[in-house]
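A.B. asks: This is the structure alone, sequence omitted:
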């Protein structure tokens, strides 16, 4: 069963990947071109030699973007299916579609929204190349902390449910998650390496487009996998159900 759910998760990821690529190619790549233009103009004004283009922009925005997005989306879909297989019937008593939607929403908040509040995505020409290692480490640290805090919040909600009720327990755990994340983000260092004359509009549009790509990814995976898993689980349940005895 897990293997069949895994295949459906990868299929959902494939569907999501196609839509994410279309969105990124249409709305994201023009912003990247503008950012590269700013970077080249700044380098020229500083008298720096232009860096050689190892991979053409057409390749980066075409087959390169498609390959990267599809590989990522399919991998996420597979991991999503494994998490669903563990959660369904153990942690969640919702239907397959309900569980899938909840997992997708929780993942979007923990993996995308929370880290991007502290360390949002940056287009080319934003950020010091010497600090890229530190910035990457802090970003992934924020993801790990957010996921761990989410798991702890879910565990807390389940423990509080018998005493305060399911809804009240979830609300208390939710406030605890927000409070903890707020403290962590306050303690982590601030990184602001945006050039003074950089276009605020391009920066804003790039960051919102980046979040939009993830919103499409998680929404499509959550809905598509839920539909595929529900159908598969219904068939499996029908097969396991014993046939009614024939009365003579």
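C.D. replies: The structure has been received and is ready for your questions. Predicted, not measured: the structure shown is a model, and the values here were computed from it. Residues are numbered from 1 along each chain as shown.
A.B. asks: Please make it C-alpha for all contacts and neighbour counts, starting now.
C.D. replies: Will do.
A.B. asks: what comes up buried for stretch 164-173?
C.D. replies: Using 16 or more other Cα atoms under 10 Å as the test for burial, stretch 164-173 gives 169-170, 172-173.
A.B. asks: max-length helix in this protein?
C.D. replies: helix 200-240 (DSSP state H).
A.B. asks: Use this one as the comparison:
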């Protein structure tokens, strides 16, 4: 017989697959149009400079399908991690149902892993960014994700600390929210800016269309993950001690 933790893990895998499929479909509907326009600008730039565009290993349709498959696989990985974290912190969350707890964890995950990095380092389409700066930009991006997770953990522990000191729920939430805003502001100020300038031939409207579409894709993935995991988990919820989920 499977353990409660294994059951939660399977639900995370299923919810992650659904979230990845949602992200893939949103990419097709929202991201592909500005992406194609950006590729056209990049190709025109190569022709204008007299360079010959290199032959791609895979055709554009194959790349699109590969990107959709990758989105599903990433969704599955995130779903598994989500399930492990949920099983570990379920008994510490304030929502009364597993559906509500799933939405709470989804909001935290989206804020720390997707929204904050998108504010500091918004997605750029092809043709924006120098090859030489890829390593530095990647390091800054993932370190900022780590900073977002640290901010969330600090806020969680601060709220628990204030509650243990007799603060009212409303006061502890207000103080925690204020501290989170301050820490977020410090992180946004402390991390280096994106070193790559925006080329003059990339229209601002196209740039922001791509950035907002990319963020919408991430938001759709997290929303699909939270709702589907909550719905899968809620019918199986018990009031037994949650520590059993992690065993």
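C.D. replies: In hand now; what should we look at? All values reported here derive from a predicted model rather than from experimental measurement.
A.B. asks: before we move on, the earlier item: between the buried residues of stretch 164-173 of the first structure, which is closest to residue 16 of the first structure?
C.D. replies: residue 170 (29.5 Å; Cα to Cα).
A.B. asks: Show me what that closest one aligns to in the second structure.
C.D. replies: In the second structure, the residue matched to residue 170 of the first structure (TM-score structural alignment) is residue 173.
A.B. asks: Now its match. Nearest residue, chain neighbours left out?
C.D. replies: Once flanking residues are discounted, residue 173 of the second structure sits nearest to residue 159: 6.6 Å by Cα to Cα, 6 or more residues apart in numbering.
A.B. asks: what do we get in the first structure for that neighbour?
C.D. replies: So residue 159 of the second structure corresponds to residue 157, using TM-score structural alignment.
A.B. asks: Check for me that that match belongs to a helix.
C.D. replies: Yes: counting by DSSP: H, G, I helix; E, B strand; the rest coil, residue 157 of the first structure falls inside a helix.
A.B. asks: ok, now which ones touch it?
C.D. replies: Listed by Cα atoms under 8 Å, 6 or more residues apart in numbering, the contact partners of residue 157 of the first structure are 166, 169-173.
A.B. asks: Narrow those to those in strands?
C.D. replies: Using DSSP state E, no member of the contacts of residue 157 of the first structure falls in strands.
A.B. asks: Number of residues surrounding residue 42 of the second structure?
C.D. replies: Residue 42 of the second structure sits with 19 neighbouring residues when counted by other Cα atoms under 10 Å.
A.B. asks: The one 3 residues further on too?
C.D. replies: A total of 15 residues lie near residue 45 of the second structure under the criterion other Cα under 10 Å.
A.B. asks: ok now do residue 130 of the first structure, which residues does it touch?
C.D. replies: Residues near residue 130 of the first structure by Cα under 8 Å, 6+ apart: none.
A.B. asks: which residue lines up with it in the second structure?
C.D. replies: Checking TM-score structural alignment: residue 130 of the first structure goes with residue 132.
A.B. asks: now swap in residue 40 of the first structure and tell me
C.D. replies: In the second structure, residue 40 of the first structure lands on residue 43 (TM-score structural alignment).
A.B. asks: now that match: how far from residue 12 of the second structure?
C.D. replies: Distance of residue 43 of the second structure to residue 12 of the second structure, given as Cα to Cα, to the nearest Å: 41 Å.
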